[in-house]
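# Everything below, folded, please.
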Amino acid sequence: MVVPSWVWGLTIVGIVGLLLFDFFFHVRKAHVPTLKEAATWSALYVGIAVLFGVGVLVFGGSQAGGEYFAGYVTEKALSVDNLFVFLIIMASFRVPREDQQKVLLFGIVFALIARTGFIFLGAALINSFAWVFYLFGLILLLTAGNMLKPDGEESHSADNFIIRLAKKVFHTTEHYDGDKLFTLVDGKRAMTPMLLVMVAIGGTDILFALDSIPAIFGLTQDVFIVFTATAFSLLGLRQLYFLIDGLLDRLIYLSYGLAAILGFIGVKLMLHALHENNVPFINDGEPVSVVEISTAVSLSVIIGVLVVTVIASLVSRKGKAQTAIANARRHATAYLDAEYTTDAAERERIFNKLLAERDQILALGPKYRQMVRDEPALMELLERAAARHDGAVERGEAKTFDRKLT
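You can find the predicted model right below:
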C-alpha cells in the first residue's frame, strides 16, 4: 500500500495529539478513574482504531484492511497480556492508586517509541535479508512455547538488574512524594520509587517489543499498517487497565490462547520464508513451493482462538476461585497499605471489593473455600484487613459491614 508522506505526517500528529490530550486532561491531575470514565474512554479509543481501520479498508483495499484488523486484534490481545506484568510491577513498587495512571501513560509512550524503532529496524532487515522471516518465525515459536510454561509473579519480578544498579548508584527513598520523581530526604536529593517503577516498566516494554513486532510482521510487511495497528493497540491501554481491573486474573487461559496465536503466526512466517527462500542450504537457495496462509484465514484464526479462550476462562469455576483469591489478596494488601491511597472513597471501594470477593468464594462451595483456608498467610491478611476496617468504623471513617471475610 502506497502511503503519501502527508498521510504519515497527519497520522503521527494525530497519535501524538491523543497522547497529549490523555496527559493534560486525564493524567496530569492525580485521581482514580471511575468505571464510567474508564469504559467511556476505552470505547472511544477502540472506536477511533476501528474507524481508522475502515479508512484503510476503503482507501487501501480489502487486503490492507484485513491485515490492519488482524494486526490490531493480535497486538491488542498481547497488550492485555502485558497488563498482567504491569499490575505485578506496580504492586511490587506499591504505586499509589491515584498515580498509577501516570505510570501507565509513561509505559505506553515508551512502548510506542521502542516499538517504532523495532518496526523500522525490522522493515529494513526484511527488505535486505529474506532469512529474517525464519528468525522471526523461530522467535514466535519459542515465545509460544515459553507461554505454556507455568509461572508465577516471581517470574516478572520488578527487582531486576537495572533497578538494583539504580538503587546502588543513586540515593533512593522507599516512600513516594506524590508523583514526583525526586524528593528531599534529610536535606539530600533522593530518587523516589516513582522513577524506579517507570524504569522497570520501560525495561519490560523493550522485552514486549521483541515478541509483538515479529508477530505483526508475520501478518503484514506493510510498515504503515504495522505502525498504526501497533500504535492504536497501545492507545487506550491505560483506560482498559482500570476498566478490567480485577478481571485480569480471571483470564486464566489467555496465555494458552496467545501461545496458540503466536505459534500459528510463527508457522505462517516459516511458510512465507520458504516461499521467499534464498538461503543457500535450503533447497539450493531456491524458493520452496508451499501453501501460504491468507490474511482472511489469519484473522479468522486469531479471533476464533481469542473468543474460545475468553469464554473458557469466564465459565471456569476454578478460574473464578483463583480470580477471587488473587484479587482478595491484592485488595487486602492495598487496604492495609497506608500509602496506597489517601482517598477515603477509594479505600471504601477497595474494602467493598474485598467483601464481594469473600462472597464469591463462599458461593463457589466448600472445595474452593478450602483453597483459602489452605493459605494461612492469606487468612491472616484478610483478618488484618477486617480488623483495620473495624477500627475505621469506630472512628467514623468507614461504613459498617458484616466483616466476616472467610
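# switch to C-alpha atoms for all contacts and neighbour counts from now on
OK.
# Please identify which helix or strand holds residue 290.
Using DSSP states H and E, residue 290 sits within no helix or strand.
# dump the residue contacts of it.
By Cα atoms under 8 Å, 6 or more residues apart in numbering, the contact set of residue 290 is 271, 274, 275.
# Buried residues, the helix or strand where residue 110 lies. List them.
Using DSSP H and E, residue 110 sits within helix 100-128. The neighbour-count criterion (16 or more other Cα atoms under 10 Å) identifies 100-112, 114-116, 118-119, 122-123, 126 as the buried residues of helix 100-128.
# follow-up on the earlier one: buried ones among the contacts of residue 290?
271, 274, 275.
# what about the first one, is that helix, strand or coil?
To tie it back to what came earlier, the one meant is residue 271. Secondary structure, DSSP: H, G, I helix; E, B strand; the rest coil: residue 271 is helix.
# Next up, the contacts around it.
Counting by Cα under 8 Å, 6+ apart, residue 271 touches 290, 291, 292.
# JSON lines please, covering the residues you listed and showing distance to residue 19.
Shown next, in JSON lines, are those (distance: Cα to Cα, whole Å):
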{"residue": "290", "distance to residue 19": "43"}
{"residue": "291", "distance to residue 19": "41"}
{"residue": "292", "distance to residue 19": "38"}
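# Figure out how far the host helix or strand of residue 52 is from the centre of its chain.
Using DSSP H and E, residue 52 sits in helix 35-60. Using Cα atoms, centre = their mean, to the nearest Å, the mean C-alpha position of helix 35-60 is found 18 Å from that of the whole chain.
# Show me what counts as buried in that helix.
Buried residues in helix 35-60 (16+ other Cα under 10 Å): 38-39, 41-42, 45-46, 49-50, 52-54, 56-57.
# now stretch 187-206
For stretch 187-206, burial by neighbour count (16+ other Cα under 10 Å) applies to 190-206.
# now what about that stretch, what contacts it?
Here stretch 187-206 has contacts from 86, 89-90, 93, 95, 103, 106-107, 110-111, 114-115, 158, 160, 162-163, 166, 170-177, 179-184, using Cα under 8 Å, 6+ apart.
# Of those residues, grab the buried ones for ChimeraX.
Typed into ChimeraX, the next command selects the buried ones out of these (criterion: 16+ other Cα under 10 Å):
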select :86,89,90,93,95,103,106,107,110,111,114,115,158,163,172,173,176,179,182,183
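# for this protein, which helix is longest?
When the chain is parsed with DSSP state H, its longest helix is helix 62-92.
# Check which helices and strands that one sits against.
Here helix 62-92 touches helix 35-60, helix 193-217, helix 223-234, helix 237-243, helix 254-275, helix 295-315, going by 3 or more Cα pairs under 8 Å, 6 or more residues apart in numbering; DSSP states H and E.
# another one to check against the first:
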Amino acid sequence: MQDVSGVVWLLTVLGIIGLLLYDFFFHVRKAHIPSLREATRWTVVYVSIAVLFGVGVWIFGGSDMGAEYFAGYVTEKALSVDNLFVFLLLFSSFKVPRADQQKVLLVGIVVSLLARTGFIFLGSALINSFAWVFYLFGLILLITAGNLLRGHRDDDAPPDNFVIKLARRVLRTSDSYDGDKLFTVVDGRRVLTPMLLVMVAIGGTDILFALDSIPAIFGLTQNVYLVFTATAFSLLGLRQLYFLIDGLLDRLVYLSYGLAAILALIGVKLILHAMHENNVPFINGGEHIDVVEISTAMSLSLIIGILLVTVVASLLSPKGRAQTYVAAARRHATEFLDIETDPAYCDEIFHRLLVEEAHLKSLPEKYRARIRAEDELMALLGRAHRLHDERVANGTCFVPAGAPLAAKSPLKSAESRPGS
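Model (predicted):
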C-alpha cells in the first residue's frame, strides 16, 4: 500500500466527495440549529469512519503505516479543534445567526480541503526534490510552537488577517443577512450579503492554518496518500464537532500549551530526520549525521499522552471554569441583543444566559471580584436583562419555564450582578 493504486485513490476521493455532498443535502441545505443529540451522533459517525479507515490501513498496509495514519489524524484533529476558537470569534465578529453557521462551516471545510490538497502535493514534490525541506518544515513548527507558548491568541479580539481585510475591501455587502442567501435585494438592487464575506473569511483563515498543519503531518509520514486521508478525515465532521463542543472551547485553557508541545516534538523529529538524511553541503560536509530518530509509535504515544494531560488539566482548572462561564455569558448576551431575531430561540438564549449567570455566582470570590470589575461585561449583561424585560412587558418574550428566580429582575446593581 506504499504505492497506492489509482483505483484506490479514485475510490477514496469519491467517498470523501460523497460524504461532503451528503452533509450538504441532508444537513446543511435547510438552515437549522443542530441539537446536541444531532451533533453528538454525527461527530461519532465521522470519527468512527476515520478510525475504521485507519484500521483498514493497519490491516492492508502494516502496523507502521497504521501508526503513521493515526498519528497524523490525531495531530490534525487536535489542530482543527484549535481552529474552532477562531471560527467562534469570526461568527461573533460577523454576527452570524446560529442557524446559518452550518453552511459557512461546510464551505470553509471544502475550501480548506481543496487548498490543503494543493499544499500536500506541493510539499511532497519539495520533499522528493530537496532534502533540506525537512529542516525548513522543522523550523516552521518550532517557530509556531514558540508563538503558541507566547499566547498569540487574544480571546476577545476577532481575527483580522490580510485575507479578511482584502475581502472586506473587495466585497461590498449589505448591512444585514437574508437567511443563508449569498445575494439579496436592497433598494431594488441585487447585492451581496455578509454571508459571502464570512465564508471567505472562514475559508481564507483555514488556508492560513494549513501552513502549520501540513508541515506537522509530513513530520509524521511522507506517504502522500496517508497525509491526504488523515487531513481529509480530520476536516470531515469538523462542522458537527463545532456544535458539539463550542460551549467547552473556552474551557480548554491549556490546549495551546499542549499543541505547542506536539508541534515542537514533530519539529524536532523533522530536524533529526533531516540530519539523518542530510545532503546540505554546509552541514557536516553534506554527509548524513548519525542521530537517534523518534519512531512513529513513540510519536503517537507522546501525542496522545500530551493531549490527554492537556484536556484533563483544562477541565479541572478553576481558571478554565471561570473563563468558560464568562465567555458563554458574553456570547449569549451578544446573541440575544444583536444577532438572533427568532423569538423562540431568543427565549432559549436568555435562559442559557441565566444558567451561565448562576454558574458565575458559584465561582470562588477571587474570580467573582474580577468579573465585577469587567465594566463592559456587566453593562452587556445589564442591557440583555433590560431588553428581556421590555419584551416581556410587550408580550413578545416570556420568562422560560423553570428559569432561576433571578430571571425576573434585571442587573441593575452590583448586588444583583453575576459574581456578586
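# for the helix holding residue 110 of structure 1, packing partners?
Counting contacts by 3+ Cα pairs under 8 Å, 6+ apart, helix 100-128 of structure 1 packs against helix 132-147, helix 193-217, helix 223-234, helix 237-243.
# so which of these comes closest to residue 69 of structure 1?
Between residue 69 of structure 1 and these, the tightest spacing by Cα to Cα is seen for helix 223-234, at 7.5 Å.
# who are the neighbours of that closest one, in terms of helices and strands?
Counting contacts by 3+ Cα pairs under 8 Å, 6+ apart, helix 223-234 of structure 1 is packed against helix 35-60, helix 62-92, helix 100-128.
# what's the mean deviation for it versus structure 2?
Once fitted to structure 2, helix 223-234 of structure 1 is off its aligned match by 0.4 Å on average (mean Cα distance after the TM-score superposition for structure 1).
# how close does residue 370 of structure 2 get to residue 241 of structure 2?
Residue 370 of structure 2 is 31 Å from residue 241 of structure 2, where distance means Cα to Cα, to the nearest Å.
# Also residue 249 of structure 2?
Distance from residue 249 of structure 2 to residue 241 of structure 2, by Cα to Cα: 11 Å.
# Please apply the same query to residue 8 of structure 2.
In terms of Cα to Cα, residue 8 of structure 2 sits 28 Å off from residue 241 of structure 2.
# Name the residue in those two with the higher neighbour count.
The residue with more neighbours, out of residue 8 of structure 2 and residue 241, is residue 241; 21 against 12, by other Cα atoms under 10 Å.
# so who does the more buried one touch?
Going by Cα under 8 Å, 6+ apart, residue 241 of structure 2 touches 39, 40, 43.
# What of residue 8 of structure 1?
By Cα under 8 Å, 6+ apart, residue 8 of structure 1 lies in contact with residue 224.
# 10 Å - rerun?
Neighbour list for residue 8 of structure 1: 14, 224, 228 [criterion: Cα atoms under 10 Å, 6 or more residues apart in numbering].
# now those in JSON lines, with neighbour count and distance to residue 307 of structure 1?
Shown next, in JSON lines, are the contacts of residue 8 of structure 1 (neighbours: other Cα atoms under 10 Å; distance: Cα to Cα, whole Å):
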{"residue": "14", "neighbour count": "12", "distance to residue 307 of structure 1": "31"}
{"residue": "224", "neighbour count": "18", "distance to residue 307 of structure 1": "27"}
{"residue": "228", "neighbour count": "22", "distance to residue 307 of structure 1": "24"}
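# Go ahead and measure how far stretch 378-391 of structure 1 is from the middle of the chain.
Relative to its chain's centre, stretch 378-391 of structure 1 lies at 30 Å (Cα atoms, centre = their mean).
# Could I get the buried residue list for that stretch?
Neighbour counts using 16+ other Cα under 10 Å place 378, 381, 382, 383, 384, 385, 386, 389, 390 of stretch 378-391 of structure 1 among the buried residues.
# any idea how far residue 238 of structure 2 lies from residue 323 of structure 2?
Residue 238 of structure 2 is 23 Å from residue 323 of structure 2, by Cα to Cα.
# Residue 372 of structure 2 too?
Separation of residue 372 of structure 2 from residue 323 of structure 2 (Cα to Cα): 14 Å.
# In terms of neighbours, single out the busier of the two.
Set residue 372 of structure 2 next to residue 323 and count neighbours by other Cα under 10 Å: residue 323 wins out with 21 against 17.
# hang on, the earlier thing: for the helices and strands packed on helix 223-234 of structure 1, give me JSON lines that also has distance to residue 22 of structure 1.
Shown next, in JSON lines, are those (distance: least, Cα to Cα, whole Å):
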{"stretch": "helix 35-60", "distance to residue 22 of structure 1": "10"}
{"stretch": "helix 62-92", "distance to residue 22 of structure 1": "18"}
{"stretch": "helix 100-128", "distance to residue 22 of structure 1": "8"}
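# coming back round to it: now, which of the buried residues of helix 35-60 of structure 1 sits nearest residue 331 of structure 1?
Nearest to residue 331 of structure 1 among these: residue 38, at 19.4 Å, using Cα to Cα.
# Which residue, other than its chain neighbours, is closest to the closest one?
In space, and not counting its chain neighbours, residue 38 of structure 1 is closest to residue 239: 4.8 Å by Cα to Cα, 6 or more residues apart in numbering.
# Tell me how many other residues surround that neighbour.
Per other Cα under 10 Å, the neighbour tally for residue 239 of structure 1 reads 25.
# That one maps to what in structure 2?
For residue 239 of structure 1, the aligned position in structure 2 is residue 240, judged by TM-score structural alignment.
# any idea how far residue 377 of structure 2 is from its match?
The gap separating residue 240 of structure 2 from residue 377 of structure 2 is 29 Å, by Cα to Cα.
# Check the offset of the helix or strand in which residue 328 of structure 2 is found from the chain's centre.
Taking DSSP H and E as the definition, one finds residue 328 of structure 2 inside helix 318-334. In terms of Cα atoms, centre = their mean, the centre of helix 318-334 of structure 2 is set 18 Å apart from its chain centre.
# next one: stretch 191-203 of structure 2
Offset of stretch 191-203 of structure 2 from its chain centre (Cα atoms, centre = their mean): 18 Å.
# sorry, back to before: okay if I get the helices and strands packed on helix 100-128 of structure 1 as TSV plus distance to residue 300 of structure 1?
As requested, these are arranged in TSV below (distance: least, Cα to Cα, whole Å):
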stretch	distance to residue 300 of structure 1
helix 132-147	19
helix 193-217	15
helix 223-234	17
helix 237-243	24
